[in-house]
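A.B. asks: I'd like to go over a predicted model; first the sequence, then the structure.
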Amino acid sequence: MGTSPKSDSVFDQFGMDAFKKGWFTETGTLNGDQALSMEVEKVLYHEKSKYQDILVLKSKRFGRTLILDNAIQCSERDEFSYQEMITFLPLNSHPDPKKVLIIGGGDGGAVREAVKHPSVESVTLCEIDEKVIEVSKKFLPFMAKGFESPKLSLHVGDGIEFVKNHREEFDVIITDSSDPKGPAVGLFQKPYYESIKQALKPGGIACSQGESFWFDLGMMREIVDICKSLFPVVDYASSYVPTYPGGQIGYVLYSKNPETNFRNPLIKFTLNKLKELNLRYYTPDVHRAAFALPLFVAEELGLDWRVNF
């Protein structure tokens, strides 16, 4: 589908200013009070699935970009920063992560990273929207190549229900979700975290997309408090992603093992290993630095602002 950025159909569906003068504008935050615009070269795909509006465009600076319900999910230029961090922060905090579950992540990015890990033997992906997988395979092959791995088992369905039906099965669970609206709402509620606890093996670790502390700090405090009521160790990390609101995204990490120290990875890749795995953002030092929280964030979340090894 090669629609011009000024197409009336896209213009009408995305609002008066969405493609004004060849620019796409996302109203950024959950409250819609912050905007990010990118110059568009071409709209590659646009269709409404059973669950959400799916748009893929090629932007001048960020390359191919996936947008769900008017919110940017990933772009060709910066997606690796998010995908590597949401994957390797939990994996390298576990002593021997063999069996991994990813909820969401239909673009394939988290799968691409997880199957790289030397310890990982199997990855299960559960994505509710089959259309996102199909579109990503066609238009985002640099991310979707993870679907080709023999380590992967793919399930199309409700991740909340999937987690409920698996007890003490996974070493690491990663929730690569969109914002808490539409099909992702339940992934930010206490029953889901209770199900994750049951689905993790003893000593298991989980990581969930943690929104932006610049816009969603109150909601993140609620999530951290929920996790603290269920897990002995909870922490929050942050990384830079320019196409997300405020250029920052967070990660909530929680462990069944009271000895877990997320701030000092158990598995530390050498430079040669980083190059071998084709990692471009994540390093052991970036891992540790991600937990050095601004004071206002640490105080709001009830966490330490220091990183002690």
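C.D. replies: Looks like it came in fine.

A.B. asks: From here on, just use CA atoms for contacts and neighbour counts.
C.D. replies: Will do.

A.B. asks: wouldn't Cys74 be in contact with Ile67 here?
C.D. replies: Yes. The criterion here is CA atoms under 8 Å, and Cys74 meets it with Ile67 at 7.4 Å.

A.B. asks: For these two, indicate the residue with more neighbours.
C.D. replies: Applying other CA atoms under 10 Å to Cys74 and Ile67 shows that Cys74 carries more neighbours, namely 26 against 19.

A.B. asks: I'd like to know which elements the one helix or strand the more buried one maps to is packed against.
C.D. replies: Taking DSSP states H and E as the criterion, Cys74 maps to strand 71-75. Here strand 71-75 is seen to pack against strand 63-68 when contacts are counted using 3 or more CA pairs under 8 Å, 6 or more residues apart in numbering; DSSP states H and E.

A.B. asks: Put this next to the previous one:
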Amino acid sequence: MTELWNVWYSELHEGLSGFTVKIDRVVESLQSDFQRIDILETKDFGRLLVLYGSLMAADRDNNAYNEMITHVPLFTHPNPKRALIIGGGDCGALTEILKHPEVQECVMCEIDKMVVEVSKKYFPYLTTGADDPRAKLVFQDGKEYIVNGKDKFDVIMLDLSDPVGPAEELFQEPFYRNVYNRLNDDGILVAQSESPFFNQRSVKGIYANLKAVFPSVHMYTCFMPIYPSAYWSFAFCSKKYHPIKDFDRARWDRLKLKTRYYNADIHTAAFALPEFVKELFR
């Protein structure tokens, strides 16, 4: 019998090019107070988590994003006791952070509680960290949490949506200054910083704003097959430490963390940038 099901998910960059995958079935569609949430089933990538029409996570994305936004700063800071995630509702970053025994507390500030609930239901392997006694989940606007709080952290991860609409102010210099003030004197910030291939104007703006605040700012990248261009970047921003010179290889070797993407070689190699990316900062 001829297959009549012909449903596809596409995420396009400015309506011109992008990522497309055939959908086997729509598992569930929900509307939270903040956004539409879709769970889709595919053959190539397994289940997909789609928020407000943007693909966030997949069963077979090699967990590259979550591992790179967390392990790079945590294996650079010599004593990361307190960590903070702004965003990160699928709990993947939280779970990776809590693989580190040095971390005594990790706060995850996510505005949409339903994203966490849906992730627990459909992506339980991403959410194991939520049950760790060191995890503290706060359901609040991330900007308000940063601006109004006073306690400090060793490492902060900005696991944010794209810099459009209301989220755009979270990529501006005033917000980065507030984040700087929530870090300890030797603290590290890592922020997702978009695709250096598709989002070059945004990337230039993000790094100009970060360099106005932090004395040390370095881009590193990873292969993320479900994100635009499959080439994604992160900004490593530090008050004191260098991501390669201060990388604790011995701790990585000792802990023997189970990962799918991150390792010691990737940690250093990720900071090697192609010439077209270097040109963005000249």
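C.D. replies: Structure's in. What do you need? Just so it is clear, the model here is predicted, and its values are computed rather than measured.

A.B. asks: before we move on, the earlier item: contacts made by the strand holding Cys74 of the first structure with the rest, please.
C.D. replies: 26-28, 62-67, 178, 243-244 (CA atoms under 8 Å, 6 or more residues apart in numbering).

A.B. asks: Please apply the same query to stretch 180-190 of the second structure.
C.D. replies: So stretch 180-190 of the second structure is contacted by 69, 73, 77, 146, 149-158, 213-214, 234-241 (CA under 8 Å, 6+ apart).

A.B. asks: likewise stretch 120-137 of the first structure?
C.D. replies: Contacts of stretch 120-137 of the first structure (CA under 8 Å, 6+ apart): 49-51, 54, 97-108, 111, 114-115, 143-145, 151-159, 162, 183.

A.B. asks: And the strands in the first structure?
C.D. replies: Remark: strands assigned in the first structure by DSSP state E are 23-26, 36-48, 53-59, 63-68, 71-75, 99-104, 122-127, 152-156, 170-176, 200-209, 233-240, 248-255.

A.B. asks: corresponding residues in the second structure for the fifth one?
C.D. replies: It stands for strand 71-75 of the first structure. Using TM-score structural alignment, strand 71-75 of the first structure corresponds to residues 54-58 of the second structure.

A.B. asks: Mean deviation, that stretch versus the first structure?
C.D. replies: Mean deviation of stretch 54-58 of the second structure relative to the first structure after superposition (mean CA distance after the TM-score superposition for the first structure): 0.7 Å.

A.B. asks: Quick check: closest non-adjacent residue to the aligned partner of Ala110 of the first structure in the second structure.
C.D. replies: Using TM-score structural alignment, the equivalent of Ala110 of the first structure in the second structure is Ala93. Spatially, and ignoring its direct neighbours in sequence, Ala93 of the second structure is nearest to Asn66 (4.7 Å; CA to CA, 6 or more residues apart in numbering).

A.B. asks: what about the one you found, how many residues close to it?
C.D. replies: Asn66 of the second structure, neighbours per other CA under 10 Å, totals 23.

A.B. asks: isn't it right next to Ile97, touching?
C.D. replies: No. Using CA under 8 Å, Asn66 of the second structure is not in contact with Ile97; the gap is 9.1 Å.

A.B. asks: In contact with the residue nearest to the spatial centre of the first structure, which residues are there?
C.D. replies: Closest to where the C-alpha atoms of the first structure average out (CA atoms, centre = their mean) is Asp176, at 3.7 Å. Going by CA under 8 Å, 6+ apart, Asp176 of the first structure touches 86, 102-105, 110, 208-209.

A.B. asks: Could you identify which of those has the most neighbours?
C.D. replies: Ile86 leads the contacts of Asp176 of the first structure on contacts (other CA under 10 Å) with 31 neighbours.
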